[in-house]
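Chemist: With the sequence up front, the predicted model follows.
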Amino acid sequence: MTQKVTAPEVKATPIVRRPIAIIGTGYVADFYMKSIALYPEVEIVGAFDLDADRLKTFCDYWSVKSFASATELLADLPPQGVVLNLTNPKAHYEVTHSCLSAGRHVYSEKPLAMNMNQAHALVELATARGLHMGAAPCSYLSQSAQTLWAAVREEIAGKVRLAYAEIDDGYIRQAPYQHWKSETGAPWPAEDEFQVGCTMEHAGYYLTWLIQMFGPVRTVVAASAQLTGDAPAAHDLSIGTLFHASGVVSRLTCSIIAPHNHELRIVGDNGVLELDECWDNLAKVRFRKRTRIRRRLLELPIARRLRLANKTTHPVPAKGGAATMNFFLGPDQMLSDISEGNDPSPTMQMALHVNEVTLALQNAGEHSGAVAMQTTCAPTLPQPWAHPLRGIM
């Protein structure tokens, strides 16, 4: 007689819920929700916005609980949770300060604060409370940025000397921006773009990459100007030369005037590393070898695509608007750091340093001269999946 063998019962591993709360349900909040959907373990406790109609529209669409006040929302958020501060830039300091004072970790949209006194105050408060705090953008954690950084570490282009980064978005004042809406119908925040400034809004996308690869910025030599619109709109052009601690020099241009160009070129002794778009987490990283042909010196016209050996990196939502970005990479990293008991200082130092460099660029004007940075930040570590490159000899 054959004995029937019963397979042992396999108990499903419970999903560890990671709670977040959302304050600010405007244009960018929908992009965060599309990214959060890629993380089934994330639990959205709820959302709050001063605009009751906007809050209702957002919460009804995404099936999120709405709260009548930020105080009530924070009271429902467990201590290990993170607040996403997605308010407009001028409210970032006040909202983040309130959340930290309530004992809650905070991830803020950019910029961290509108001046360095406020930024320092937030870091001091978070440190005193033993809390984590960080700020967008988080694209330096993306596959494209990490692939480029791996190429720099492996000296594919030889010793790096120079980097050119562009964040030009076209002549925005002539664009039909009045018709730009998020998935739930929130209008593109034109007032913030024009009154806060494109440098404050966008410089961080490449600043975080450059600082990650080449170290903190020692000195900024920059110029900025308002070239379109009526005063007192913010400067809509900035051009900065950044002297990094490693000795690398980078140039960063931000504008809402020049034709759209988000290219990054890193120049080394053996050639040039290239990437076309910082708003695409899957942007191709290419290398053009430098060579001599007869009496000419040139970079080869055919570039070689560089890829990471590990094909599994991070999830990316479907393209939305002008970007293909996972907006939750930063909050996800913060939640992991909290659960693992990691030191919050590196993230806060990065946010503080990026804030200082950004302000130096935005406020340069015509006669700023060389400005020595007063902040610095510790080296970041590559993502665990981000090395080595594949098929590179």
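Modeler: Done, it's in. Residues are numbered from 1 along each chain as shown.
Chemist: C-alpha only now, for contacts and for neighbours.
Modeler: Fine.
Chemist: Show me the helices in the stretch 251-393 of the chain, by range?
Modeler: For the stretch 251-393 of the chain, helices defined by DSSP state H, counting those that start in this stretch occupy the ranges 329-340, 345-362.
Chemist: meant to ask about the stretch 101-250 of the chain, not that
Modeler: Assigned by DSSP H, counting those that start in this stretch, the helices in the stretch 101-250 of the chain fall at 116-129, 143-153, 190-195, 198-214.
Chemist: this is the comparison structure:
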Amino acid sequence: MKTVGIGLIGCGNISDTYLKGIAEFDILDLRGIGDLNADLAVAKAQDCGVRARSLEDIYADPDIEIIVNLTIPKAHAAVATQSLMAGKHAYSEKPLAVSFAQGKALVETAAQRGLRIGAAPDTFFGGAHQAARAIVDAGTLGPLVGGTAFFMCPGHERWHPNPDFYYQKGGGPLLDMAPYYITDLVNLCGPVARVTGVATLPRTERLITSAPRKGERIAVEVATHISALLEFANGAVITLTTSFDVAGHKHSPLEVYGTEATLLVPDPNGFGGAVQLIEKGGEFRDVAIDLPYSDGNYRAIGVADMAYAIRNDRPHRASGDLALHVLEVMEAIMESSERGAAVTLTTTTARPEALAGDLVNMKLAK
């Protein structure tokens, strides 16, 4: 199968993970990386042995079919739009955009130009999350009733070298972390129909405690503690809380409740972890995971799936429709908080096709 040329734009902190992930899949041919900061791109290229190129060169290269967009959230829409206008398929780090209007325009532009658009997260491809999906699909839980989803921590200024964007428009625990949780819930339960949310901003500035800017204070422009009720089209009602203001907690990352059983799902910011199940009258037990992509960090598997989908003329799983639906859920939570009322979603999405084996039904590309 012919490889798919990849151009990567955005050489920040997350790029190391993507560069390692891209190297895992033989179908992906990384043909260059670029950044508005050309020096940063050159340094990254030297570290990983690829070619640093100008953004214009990447957009113009006829051998590049997919542009992987790892810029900060505020730049996602602009870079993805330019990629599509250059005739490239676009795959962005989450979120798809910082507003539903931007995301909708991207999906419409891709459709008009006969191109694909997709976005992270792709962690729902992981063996643990696909094993959980198989349990739901088998009907083991019975009709779904509800669940919980929790991401709560003290904030990213503890570890990130330049955490400012986490507290600017496009950041915050909702847009930064909820895509993992909501996407996995859609993978498990299907689309969301209505949301109710409350968002708060306990602090207007944060103290950086990580190098090299330790001791610096940064302004907070977005809500940093958000709770919501997600009403799914299938009737399940799931509580979601995301926060950068909590010292610690003991909730499971994801729990899904049915009339017959409860499923505990590991951190959706990873590919593996323990899946546990308790059926009525029983005790919690570990679920055996015999599916691939549960033993490491396969970030960029969504790009690889898009590449295989292009070659095989099939839908890709980390799709624009899925990312747009998740983006609308998050924006609706904030709208609900502002209005003090529930908000009905205007989009829906199909659950992505389950991944019961490796992407090419052969060996893992390692």
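Modeler: That came through fine. Note that the structure is a prediction, hence the values are computed from the model and not measured.
Chemist: returning to that earlier point: tell me which of the helices of the stretch 101-250 of structure 1 lies nearest to S368 of structure 1.
Modeler: Minimum separation from S368 of structure 1 across these (Cα to Cα) falls at helix 198-214, 16.0 Å.
Chemist: Pipe the helices of the stretch 251-393 of structure 1 into JSON lines and attach mean neighbour count and distance to A70 of structure 1 per row.
Modeler: Compiled in JSON lines, those are given as follows (neighbours: other Cα atoms under 10 Å; distance: least, Cα to Cα, whole Å):
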{"stretch": "helix 329-340", "mean neighbour count": "17", "distance to A70 of structure 1": "19"}
{"stretch": "helix 345-362", "mean neighbour count": "24", "distance to A70 of structure 1": "23"}
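Chemist: which one of the ones you listed lies closest to D60 of structure 1?
Modeler: Evaluated with Cα to Cα, the helices of the stretch 251-393 of structure 1 place helix 329-340 nearest to D60 of structure 1, the distance being 23.2 Å.
Chemist: Quick check: that closest one compared with structure 2, mean distance?
Modeler: Compared with structure 2 after fitting, helix 329-340 of structure 1 has a mean deviation of 0.8 Å; criterion: mean Cα distance after the TM-score superposition for structure 1.
Chemist: Which positions in structure 2 sit opposite that helix in the alignment?
Modeler: On the basis of TM-score structural alignment, helix 329-340 of structure 1 is assigned to residues 301-312 in structure 2.
Chemist: ok, the residue nearest to G235 of structure 2 when sequence neighbours are not counted - contacts?
Modeler: Residue nearest to G235 of structure 2 in three dimensions, not counting chain neighbours: V145, with 6.9 Å by Cα to Cα, 6 or more residues apart in numbering. Contact partners of V145 of structure 2, counting by Cα atoms under 8 Å, 6 or more residues apart in numbering, are 235-237, 256-259.
Chemist: Out of those, name the ones that lie in strands.
Modeler: Using DSSP state E to define strands, the subset of the contacts of V145 of structure 2 located there is 237, 256-258.
Chemist: nearest to A341 of structure 2, of these?
Modeler: Closest to A341 of structure 2 out of these is V237 (16.1 Å), distances taken as Cα to Cα.
Chemist: how close does the most centrally placed residue in structure 1 get to Y206 of structure 1?
Modeler: The geometric centre of structure 1, computed from its C-alpha atoms, lies nearest to P137 (Cα atoms, centre = their mean), at 1.4 Å. Using Cα to Cα, to the nearest Å, we find P137 of structure 1 at a distance of 9 Å from Y206 of structure 1.
Chemist: Check D230 of structure 1 too.
Modeler: D230 of structure 1 sits 28 Å away from Y206 of structure 1, taking Cα to Cα as the criterion.
Chemist: Who has more neighbours out of these two?
Modeler: Set D230 of structure 1 next to Y206 and count neighbours by other Cα atoms under 10 Å: Y206 wins out with 25 against 9.
Chemist: returning to that earlier point: by neighbour count, which of the ones in strands among the contacts of V145 of structure 2 wins?
Modeler: Of all those, the highest neighbour tally under other Cα under 10 Å goes to V256, namely 25 neighbours.
Chemist: I'd assumed G147 was in contact with that one.
Modeler: Yes: counting by Cα atoms under 8 Å, V256 of structure 2 touches G147, with 4.3 Å between them.
Chemist: Show me what V326 of structure 2 aligns to in structure 1.
Modeler: Using TM-score structural alignment, V326 of structure 2 sits opposite V354 in structure 1.
Chemist: if I pick its match, what's in contact with it?
Modeler: Contacts of V354 of structure 1 (Cα under 8 Å, 6+ apart): 204, 207-208.
Chemist: can you do 10 Å?
Modeler: V354 of structure 1 makes contact with 110-112, 135-136, 203-205, 207-208, 211, 216-217, 348, 360, 375-377, according to Cα atoms under 10 Å, 6 or more residues apart in numbering.
Chemist: Same check on V42 of structure 2?
Modeler: Taking Cα under 10 Å, 6+ apart as the contact definition, V42 of structure 2 lies against 11, 33-35, 50-53.
Chemist: Narrow the residues you listed to just the buried residues.
Modeler: Neighbour-count burial (16 or more other Cα atoms under 10 Å) applied to the contacts of V42 of structure 2 gives 11, 33-35, 50, 52-53.
Chemist: which two from those end up farthest apart in space?
Modeler: Spanning the widest gap among the buried ones among the contacts of V42 of structure 2 are D35 and V50, at 13.6 Å by Cα to Cα.
Chemist: Kindly provide the distance from the residue lying farthest from the centre of structure 2 to E260 of structure 2.
Modeler: Relative to the centre of structure 2, and counting by Cα atoms, centre = their mean, the farthest-placed residue is G281 at 35.7 Å. Relative to E260 of structure 2, G281 of structure 2 is positioned 10 Å away (criterion: Cα to Cα).
Chemist: Likewise for L230 of structure 2?
Modeler: 21 Å.
Chemist: Over to A110 of structure 2?
Modeler: 42 Å.
Chemist: which one of these two has more residues nearby?
Modeler: Legend: neighbour count by other Cα under 10 Å for A110 of structure 2 and E260, higher for A110 (24 against 16).
Chemist: The more buried one contacts A86, doesn't it?
Modeler: No: with contact defined as Cα atoms under 10 Å, A110 of structure 2 does not reach A86; the gap is 11.2 Å.
Chemist: what sits in contact with each of these two?
Modeler: Where contact means Cα under 10 Å, 6+ apart, the residues bridging A110 of structure 2 and A86 through contact with each are A80.
Chemist: related to what we said a few turns ago, overlap in contacts of D35 and V50 of structure 2?
Modeler: By Cα under 10 Å, 6+ apart, D35 of structure 2 and V50 have these common neighbours: 41-42, 44.
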